[in-house]
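Undergrad: Build the 3D model from these lines:
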Amino acid sequence: MTTHRSKMLIIGSGPAGYSAAIYGARAMMEPIMVQGLQPGGQLTITTDVENYPGFRDVIQGPWLMEEMKTQAEHVGTRVMWDTIVEVDLEGGSPFRAVGDSGDEYIGDVLVIATGAQARWLGAPGEQELGGKGVSACATCDGFFYRGKKVAVIGGGNTAVEEALYLTNHSDDVTLIHRRDELRAEKILQERLMKHPKITVLWNKVVESFEGDPLAGGLTHLALRDTVTGEDSDFHCDGAFVAIGHAPATELFKGKLELDDGGYLVVEPGTPKTAIPGVFAAGDVMDHTYRQAVTAAGTGCMAALDAERFLAGLEVDLHGHAEAAE
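TA: Next up, the predicted model:
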């Protein structure tokens, strides 16, 4: 077993982790980043990225993450190929984590950037057609379906919000729900029902996603009626699975406060958790925006607050730095 020690320990990667690492390294905190099971996060399974600032042309998600990783290493981050399986936050700084390799990681500050994963149906064809007609993020991919027929699968707030958003790009949006009533908030339901571009298919489940990943992508959904058992096909150009997200917070249950959705709770407007010196950035604490650019922003915030913490400073809501008591 090897012990790795640094002023800044980052668990997780992706835009939040890499941004925290870049800012942390430039502040001479010599960050150690433990990448986890999916280095680069959700963007490594995203193909076309058209909404990240600074790129006129479409870029590839894996390429963007590799560039961020290389930049973080270039300014002094040590990137470790390991997965954290245990954390010890008791007693305050320094904080200790143990990897699957058996190695120990110790940091005077800890940045948690473990992210979140979209929940999927698990139906045949879903993963094979991912990025080729099947998506879990309308904000990310809706632009590619301008003027096309799209479906949203789900019945909660996420599904209704995605359907409403997609009307900015499509005149033919269908919400497919397995029950005969929605779980979404009433005000969202009212907006959905009144919208002229949205149709609802009740009591339908997706049995499979059909199409050719190599030629044309998604062509239709194979549906089953939950009441009659009748099978049918629903032809569409794009399908958005909107059944929620699962933040990667299992490690922190009982150690940090989680909200009802399992996301880490932070002080509003900051990346600060209830434990001084422990910060959360990106999708692990953000159930509202869930974008690469906002994740990168909170990663920057976490590094700046970590630097102030190590300097013994606290910053009030007006941006004035004062010595911490």
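Undergrad: Please count neighbours and contacts with C-alpha atoms only from this point.
TA: Fine.
Undergrad: so how many other residues sit close to residue 200?
TA: Using other C-alpha atoms under 10 Å, residue 200 has 16 neighbouring residues.
Undergrad: Confirm it sits in a strand?
TA: Yes: applying DSSP: H, G, I helix; E, B strand; the rest coil, one finds residue 200 inside a strand.
Undergrad: you'd agree it is up against residue 174?
TA: Yes: using C-alpha atoms under 8 Å, residue 200 is in contact with residue 174, at 5.5 Å.
Undergrad: how distant is stretch 170-190 from the center of its chain?
TA: Relative to its parent chain, stretch 170-190 has a centroid offset of 23 Å by C-alpha atoms, centre = their mean, to the nearest Å.
Undergrad: buried sites along it?
TA: 170-179, 182, 184, 188-189 (16 or more other C-alpha atoms under 10 Å).
Undergrad: And the residues you listed, which is closest to residue 107?
TA: residue 184 (41.4 Å; C-alpha to C-alpha).
Undergrad: re the thing from before, which residues do residue 200 and residue 174 both contact?
TA: The overlap between the contact sets of residue 200 and residue 174 (C-alpha atoms under 8 Å, 6 or more residues apart in numbering) is empty.
Undergrad: Alongside the first, I'd like the structure of this one:
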Amino acid sequence: MTVHHTRMLILGSGPAGLSAAIYAARAGMNPIVVQGIQPGGQLTTTTDVENYPGFADVIQGPWLMEQMQAQAEHVGTRMVWDTVTGVDLTRRPFRLNGDGGDVYEGDVLVIATGAQAKWLGIDSEEAMKGKGVSACATCDGFFYRGKKVAVIGGGNTAVEEALYLTNHSPDVTLIHRRDSLRAERILQERLHAHPGITVLWNREVAGFVDGGGTAGLVGLDLRDTTTGETSRLATDGAFVAIGHHPATELFRGHVDLDDDGYIPVQPGTTRTSVPGVFACGDVADKVYRQAVTAAGTGCMAALDAERFLAAAEHESDREAMREPLREKENAEASW
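TA: This is a model prediction of the structure:
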């Protein structure tokens, strides 16, 4: 067993984790990033990225993450490819146990494990991801300007995505497997009032139709949940909007989680319920879920952690200065 110690330990290597690492390394904190089972985060599964600041042309998600990692390593970050299987946040330094037996210790811990979109799980879905099937309208809606699109789901996320897509598409269809939506009433009212949105009730997606060659998605095979009848909906793009899974199971019982499994942070900060533990990116953000916002909160986490350590070390120095005075006072009292 090897024990790796650092002033700042970062779990997760997406935009949030790597941004935190860049700032921490530049501050001389020699951070260690434990990459986890998906190094680079969700952007490594994204092809075209057109909304990350600083690039006039479309860039590739995996390339962007490679550049972030190279920058983090260039300024002094140590990258470790390991999967964490256990944590101990009851004392500092915090300890993470790796799958291979190594132990990672950090005077502070930054959690940047992200969140994964929920998918339908049907056979044709995986093959069509990035070829007309997406889980983020804000990320990919721009590519469907003037085209016909569909949104799958019935909660707040689905309704919000459908409304957002009307900025790009004149023909948006919301597909829901029940006869009523779970979304908040105000969102439902906006949805039903919009002339560019059609709702298909009691329908579930049975398959994504590949047009072959470079055509990508051309339609959805639908099944009526009440009659079992099947039909086909022609569409250029489909957005699966049935929620997200924050990657927080490892921290359940160790740090406060909200009802949806996300890590709540103190407003305006990245501080969690455990002093010295910080959360950034999609693991703490159920609203925006963008690479640029994740990177921003990664910066915040590094700065919050640096200030926490500075305050703790200042208090330790003050305590060390008080100790000789206590010893002198005790000695005088015993005379």
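Undergrad: Report the TM-score for the pair.
TA: Once superposed, chain against chain, the TM-score is 0.95 (TM-score structural alignment, normalised by the length of structure 1); 316 aligned residues with a C-alpha RMSD of 1.5 Å.
Undergrad: From the buried residues of stretch 170-190 of structure 1, pick the one nearest residue 226 of structure 1.
TA: Distances from residue 226 of structure 1 to the buried residues of stretch 170-190 of structure 1, taken by C-alpha to C-alpha, are shortest for residue 178, at 6.8 Å.
Undergrad: what sits against the closest one?
TA: 154, 155, 202, 203, 204, 205, 226.
Undergrad: Could you do residue 37 of structure 2 as well?
TA: Per C-alpha under 8 Å, 6+ apart, neighbours of residue 37 of structure 2: 82, 83.
Undergrad: Just name whatever secondary elements the helix ranked longest in structure 2 is in contact with.
TA: Using DSSP state H to define each element, structure 2 has its longest helix at helix 291-333. When contacts are defined as 3 or more C-alpha pairs under 8 Å, 6 or more residues apart in numbering; DSSP states H and E, helix 291-333 of structure 2 packs onto helix 15-26, strand 103-111, strand 277-279.
Undergrad: Tell me if I'm right that residue 138 of structure 2 and residue 164 touch.
TA: Yes: using C-alpha under 8 Å, residue 138 of structure 2 is in contact with residue 164, at 7.4 Å.
Undergrad: And the nearest residue to residue 178 of structure 2 once chain neighbours are set aside, how close does it get to residue 51 of structure 2?
TA: With C-alpha to C-alpha, 6 or more residues apart in numbering as the criterion, residue 178 of structure 2 has its nearest non-adjacent residue at 4.6 Å, and that residue is residue 202. Using C-alpha to C-alpha, to the nearest Å, residue 202 of structure 2 is found at 35 Å from residue 51 of structure 2.
Undergrad: ok, now residue 66 of structure 2?
TA: For residue 66 of structure 2, the distance to residue 51 of structure 2 - C-alpha to C-alpha - is 17 Å.
Undergrad: which one of these two has more residues nearby?
TA: residue 51 (18 against 14).
Undergrad: how far away is that one from residue 59 of structure 2?
TA: 9 Å.
Undergrad: thinking residue 201 of structure 2 is in contact with residue 173, fair?
TA: No: Residue 201 of structure 2 is beyond contact range of residue 173, at 10.5 Å (criterion: C-alpha under 8 Å).
Undergrad: related to what we said a few turns ago, just the ones of the buried residues of stretch 170-190 of structure 1 in strands?
TA: 172, 173, 174, 175, 176 (DSSP state E).
Undergrad: Take the residues you listed and lay them out in CSV including distance to residue 46 of structure 1.
TA: Below are those laid out as CSV (distance: C-alpha to C-alpha, whole Å):
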residue, distance to residue 46 of structure 1
172, 25
173, 23
174, 24
175, 23
176, 24
